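> Just need the structure, nothing else, for what follows:
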Amino acid sequence: MLVRIVKMGFYKQNIDVFLEDFNNHKHHIRNFEGCSFLELYRDANDPTVFFTYSYWENEDALENYRKSELFSEVWGKTKPLFSKPPKAWSVEKLISLE
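As a prediction, the model looks like this:
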């Protein structure tokens, strides 16, 4: 399993636009082939910073999403809203405690 973490900073005036668009697409992203988990977080100290956290079967599944029409639509709407370049990490989960 591949865990994808994306950090995004938005201009204050664009936050509601981002949240509305995320809510409109979250089920499509989560149900994309190869995605088994999706969450959205907001930084506790900076309300303009958000993180997406998603699980993918493997790197190929993530790449298929990144090459999809869905990603093009979502990213095309989200990218102009950024106040700074996004950062992304692909990591492997080693330990999980509940």
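> all contacts plus neighbour counts: C-alpha atoms, from now on.
Noted.
> what residue is smack in the middle of this protein?
For the chain, the residue nearest the mean C-alpha position is residue 52 (3.7 Å; C-alpha atoms, centre = their mean).
> Need the contact partners of the longest helix that the chain contains.
Counting residues, the longest helix found in the chain (DSSP state H) is helix 15-30. With C-alpha atoms under 8 Å, 6 or more residues apart in numbering as the test, helix 15-30 has contacts from 35, 36, 37, 38, 48, 70, 74, 77, 78, 81.
> let's see this one next to it:
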Amino acid sequence: MFIRIVKMRFQEDKIEAFLENFEQIKHKIRGFEGNQFLELYQDKNDNRIFFTYSFWETEAHLEKYRHSELFNEVWTYTKAMFSDKPEAWSVDKVASLP
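Below you'll find the model as predicted:
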């Protein structure tokens, strides 16, 4: 499994538009080949900061998504609303406690 975490900070007046768009496209992302899990988090102290947390079967599946028409549409729309450069991490799960 391949885990990807992306941190995004939005312009305050763009948050609602981002959330509306995410609501419309989240099932497409989740349904993309190789995606096993997708969540969106919002920071408790700064409502402009969001994180996506996604599980992919392999790094190749994430790369296929990142080179897809779907990603191009999502990212082109989303990045125009950022107030800072996004950050991304690829991580391995070390422990999980249900």
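> rewinding a little: ranking by neighbours, what's the top pick from the contacts of helix 15-30 of the first structure?
residue 35 (21 neighbours; other C-alpha atoms under 10 Å).
> OK, contacts around that one?
Residues near residue 35 of the first structure by C-alpha under 8 Å, 6+ apart: 29, 54, 55, 56, 57, 61, 62.
> Count residues in the vicinity of residue 68 of the first structure, would you?
12.
> quick revisit: sort out which residues of the longest helix of the first structure are buried, please.
Buried residues in helix 15-30 of the first structure, counting neighbours by 16 or more other C-alpha atoms under 10 Å, are found at 15, 18, 22, 29, 30.
> Alignment lookup: the last one to the second structure.
It refers to residue 30 of the first structure. Here residue 30 of the first structure is matched to residue 30 in the second structure, going by TM-score structural alignment.
> how much space between its match and residue 92 of the second structure?
For residue 30 of the second structure, the distance to residue 92 of the second structure equals 20 Å [C-alpha to C-alpha, to the nearest Å].
> And for residue 29 of the second structure?
Distance of residue 29 of the second structure to residue 92 of the second structure, given as C-alpha to C-alpha: 21 Å.
> Next: residue 52 of the second structure.
16 Å.
> residues contacting residue 72 of the second structure?
Residue 72 of the second structure makes contact with residue 66, according to C-alpha under 8 Å, 6+ apart.
> give me the element it is part of.
helix 69-79 (DSSP states H and E).
> before we move on, what about residue 84 of the first structure?
strand 82-91.
> Residue 61 of the second structure too?
Residue-wise, residue 61 of the second structure maps onto helix 59-66 under DSSP H and E.
> who's in contact with residue 70 of the first structure?
28, 29 are the contacts of residue 70 of the first structure under C-alpha under 8 Å, 6+ apart.
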